[in-house]
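1. this one's structure only:
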């Protein structure tokens, strides 16, 4: 067995895993689709890292646990929640030792913000640059620790032998060459799949690559119906579409939501005051107003922050929006719910093992079970550090148990992949041989439009069934008619290959989301069915699990009772 561990993804979760591996004396190769320091969603995270502290009666880990479980509405895995609340502050202290420049109050203690859904101030932050500061801190520490970086590469498929991971097929996006990279373990930290929706707040690349890879390898996904929508995402003008207006602080400071006729509407749909509403409640109310005919011509509603009780001009992000020509302090802004954070993902057993895939671990947004049906603001960065560190430790312990010492384990040589070894590699070869045909981008654009219209905030059996049928048609078109022409002299393979790989993965992940949404015949948290608008207690403690069928042509769906572990297959 090779003593090398492949870490797929160089965001906060992947970097934390790689650092932990190096501290255990394990070779860590961190793979990223772009520049390692800028890949993933971490740099785009604006505000905070939330956690409880031992000895703080107002903000204890126990109180934090209660908030996370209440928000998750019984969809969370309690074992994962326990790890989040227990290790959140110790991992924050690790970051402090690495040089993370937390904002301090006048007395020198951490400056803590209060966010909606939390029962106490617990938002540790670096102003409005927390994600950028976190990424910079971890990248610097990773370089010091000796992490090896493989940039502008993407993992196509895991290679399993006798139920254990033996390596992965990696594609060089610049040269177009693919190789089999042997390893003793893999940590998947490739982020979420908000990119299957056209209106989303994520940077490019949130296309569900790790989830689709696990499906093809025989692993399972869970809770795919839960996608957190950020309530106030700009829809106009086009140059800023997808950028978010910070909801929590502005709405709690008396900002208003107005329909196309400039009338307040939130109270018509929800009972809770708008300033106290969590993101799922806000998103649902805005979407329902749009669907009922109250939306603007651009497909949004108006956010009126012209008279809020805040000095928005002192906010770094608001100043950036002004540079982009958006001034919430002076003008109404057109906003709508946009995909923001993936709550579903790879099913793991605590702390981070992928059932059925020995030697494969996962951490960060790619994983399901931590947040449940709704994520509290500020918990995403905490998740990256708690579970990134846990994944690194688990992978190191796995290699130790398997008898791979640090000195006597020589890695197998890399080699070109073989046909039949990777479904995605085979598809790439077929598209390359075809040369001309439909473009991956065209299929991708049609997919995101289907998801925006039929599978976003407001869902019904009819809309989800339509989306499922459209995805099936797009998958067949993609399989049979997409071509990848060779680049001309001086051009790179990069955009052609990346579009193909991401679109293939998006189609698989979108199908899992839509089918899971059809199976969960109730409304809960970020999953809202207009034909089943109420929460059904029969679903308490149950998760929808999807996996690839044996022939690889479709998905199998199960309802799993978490307490007993029993599962029932659903025909749909």
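-> Cool, got the structure. Since this is a predicted model, take the numbers as computed values, not measurements.
2. CA atoms for contacts and neighbours, from now on please.
-> Fine.
3. which ones are touching the nearest residue to residue 432 once chain neighbours are set aside?
-> Among residues not flanking residue 432 along the chain, residue 484 sits closest, at 4.8 Å (Cα to Cα, 6 or more residues apart in numbering). Residue 484 makes contacts with 428, 431, 432, 433, 434, 435, 436, 437, 439, 496, 497, as judged by Cα atoms under 8 Å, 6 or more residues apart in numbering.
4. want to throw those into TSV with distance to residue 568?
-> Listed next are the contacts of residue 484 as TSV, based on distance: Cα to Cα, whole Å:
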residue	distance to residue 568
428	36
431	38
432	41
433	42
434	42
435	44
436	44
437	42
439	39
496	41
497	39
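5. Need the contact partners of the one helix or strand residue 281 maps to.
-> Applying DSSP states H and E as the criterion places residue 281 in helix 279-289. Contact with helix 279-289 is made by 228-232, 259, 265-266, 269-270, 274, 295, 301, 336-337, 374, 457-458, 525-526, 528, as judged by Cα under 8 Å, 6+ apart.
6. Give me the subset of those residues that lies in strands.
-> 228, 229, 230, 231, 232, 301, 336, 337 (DSSP state E).
7. just the buried members of those residues?
-> Among the ones in strands among the contacts of helix 279-289, those classed as buried by 16 or more other Cα atoms under 10 Å are 228, 229, 230, 231, 232, 301, 336, 337.
8. Quick check: the two most widely separated of those?
-> Farthest-apart pair in these is 228 and 301; separation 18.7 Å (Cα to Cα).
9. What is the nearest of the buried ones among the ones in strands among the contacts of helix 279-289 to residue 542?
-> Closest approach between these and residue 542, by Cα to Cα: residue 228, at 18.7 Å.
10. Put this next to the first one:
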């Protein structure tokens, strides 16, 4: 068999390295740099253009109290814990809700990110599940505005950025971080980056599912890397499914979550193939009252029971309004005109909308300094568990990445200042060989085939509505796929821009995380928030008001959520 040439290996040293270049990663890099340490960002795609932050459409929540002075961080805290079904880490929620206004105003000062009223205050809109209007925004491109401002600051601070680099291993010794191993696509090189502190900000794992609103790089890399390095993962069963995602026709140029704006902006008619407005019947004031888990489950039930639309969704429109009302209401962000350009007239057309995986409430378990049980390993953003509990409120994600990124960067920098780079000569040959072995094989299983099978299994067996039998089937099938990972091969044998090799690396991560999600879902014998089991349809606070935690080589355990303000004893 012809041997594949050994790739060039490049090595570099930093105080703090951030894996993931979205909003949380950029904020962490700026925060750490301000502490006076040497920082690098490693991004799988292109910094500022990849990841999920840029997809954020409208809302970024903070209790500024501009629209309603009764709002406060305390009320925001209560809303977040209530909708998280009380298994949130209340200390983390407290940090988030108290710091969000500071981070929002700080970011606006450097980039004029959000829209203002005539008197110079930030505009604030209402979002479902919130007590008061607290969403700041930049038309329908809030996430893009946020990451653009952060990117400019990263460039101004001359922070090193490694674009198009896939990290495939975290290097540790005696439970302490000393670096990462990665594959540089554009140069075709293996990179070894040594560091004193490492921050994971790679987001969630929406791409584990067949239907998703997330970016294509959202494959759970950071979660798997942290788990394999010895970190604890928590709340893995809680996957949020977006209830009104694009279905048909394809709204080119619009956000994947656009149909939700019809509901939020003016209220909408949501109905099945029989013409029944099922949400209106179930919950007359559903426009702002229905949370994502409730709405997703109801829509999915309509589709599952045969009352869906031809393309696998249900119908949504704003035809209860006059033509003039529609034109005026959807002049916002030029939505009405943009839709006309692609053949959609909101004055007379109905579109199909469906459910899709959107956000991951589970993730890496961190403390109030956003550090893990692995020394020198920190995490932030969607990659962490604890803030959102069993269900995330709309608009909390974009502000949460700013807060947690800032805090993780600050504490990682402090850790780096008090620790030295390891001077040990570590062996990385075996870890690199696992990558080379994939290129060496002449035949086997395509990584793409494995990824597609994972997506189908997760959607069909570990999706919106679950049961014990199907979860057991999912675990059995995923275990079989896990065995197939050693048989993966790629047709492309070069190192430069080998997308097949990236697929193989991602497939490993996806199987690891998919199994943990399925096992957690099987273990939790109740329904709570985004986790719904038809064989255990009720919430059981007596037995299951707990967090489920995984740690490699230590199995599964549960513990009570950390409480600061809202006693669990008061919950019925």
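-> Great, that's in hand. What you see is a predicted model; the values in this text were computed from it and never measured.
11. Next, the TM-score between them, please.
-> Once superposed, chain against chain, the TM-score is 0.89 (TM-score structural alignment, normalised by the length of the first structure); 545 aligned residues with a Cα RMSD of 2.6 Å.
12. returning to that earlier point: spell out the secondary structure type for the residue nearest to residue 432 of the first structure.
-> Under DSSP: H, G, I helix; E, B strand; the rest coil, the three-state class of residue 484 of the first structure is coil.
13. How about residue 322 of the first structure?
-> In three-state terms, and counting by three-state DSSP, residue 322 of the first structure is helix.
14. Quick one: the strands in the stretch 201-350 of the second structure, in order.
-> Taking DSSP state E, counting those that start in this stretch to define them, one finds strands in the stretch 201-350 of the second structure at 232-234, 239-248, 269-271, 314-317.
15. quick one: the first one aligns where in the first structure?
-> Structural correspondence for strand 232-234 of the second structure: residues 220-222 of the first structure, per TM-score structural alignment.
16. Relative to the whole chain's centre, how far out is that stretch?
-> 14 Å (Cα atoms, centre = their mean, to the nearest Å).
17. before we move on, the earlier item: which position in the second structure pairs with the residue nearest to residue 432 of the first structure?
-> Counting by TM-score structural alignment, residue 484 of the first structure lines up with residue 490 in the second structure.
18. same deal with residue 198 of the first structure?
-> The alignment partner of residue 198 of the first structure in the second structure, by TM-score structural alignment, is residue 210.
19. Secondary structure element for the nearest residue to its match once chain neighbours are set aside, which one?
-> Spatial nearest neighbour of residue 210 of the second structure, excluding adjacent residues (Cα to Cα, 6+ apart): residue 455 at 4.7 Å. Per DSSP H and E, residue 455 of the second structure falls inside helix 447-461.
20. In terms of secondary structure, what does that helix contact?
-> On a contact count with 3 or more Cα pairs under 8 Å, 6 or more residues apart in numbering; DSSP states H and E, helix 447-461 of the second structure meets helix 468-484, helix 499-523.
21. residue range for it in the first structure?
-> Mapped onto the first structure using TM-score structural alignment, helix 447-461 of the second structure spans residues 440-454.
22. For the matching stretch, give me the average deviation versus the second structure.
-> When the second structure is superposed, stretch 440-454 of the first structure averages 1.1 Å from its matched positions, counting by mean Cα distance after the TM-score superposition for the first structure.
23. For that stretch, which outside residues touch it?
-> Under the criterion Cα under 8 Å, 6+ apart, residues 195-199, 463-464, 466-467, 470-471, 474, 478, 482-483, 496, 499-500, 503, 506-507, 510 lie in contact with stretch 440-454 of the first structure.
24. what about residue 272 of the second structure, neighbour count?
-> Neighbour count of residue 272 of the second structure, defined by other Cα atoms under 10 Å: 21.
25. Chain neighbours aside, what residue packs nearest to the corresponding residue of the first structure for residue 350 of the second structure?
-> Matched by TM-score structural alignment, residue 350 of the second structure corresponds to residue 332 in the first structure. Here the nearest residue to residue 332 of the first structure in space, its sequence neighbours aside, is residue 304; by Cα to Cα, 6+ apart that works out to 5.1 Å.
26. Give the aligned equivalent of residue 83 of the first structure in the second structure.
-> Structural alignment places residue 83 of the first structure opposite residue 95 in the second structure (criterion: TM-score structural alignment).
27. Contact partners for its match?
-> 368, 403.
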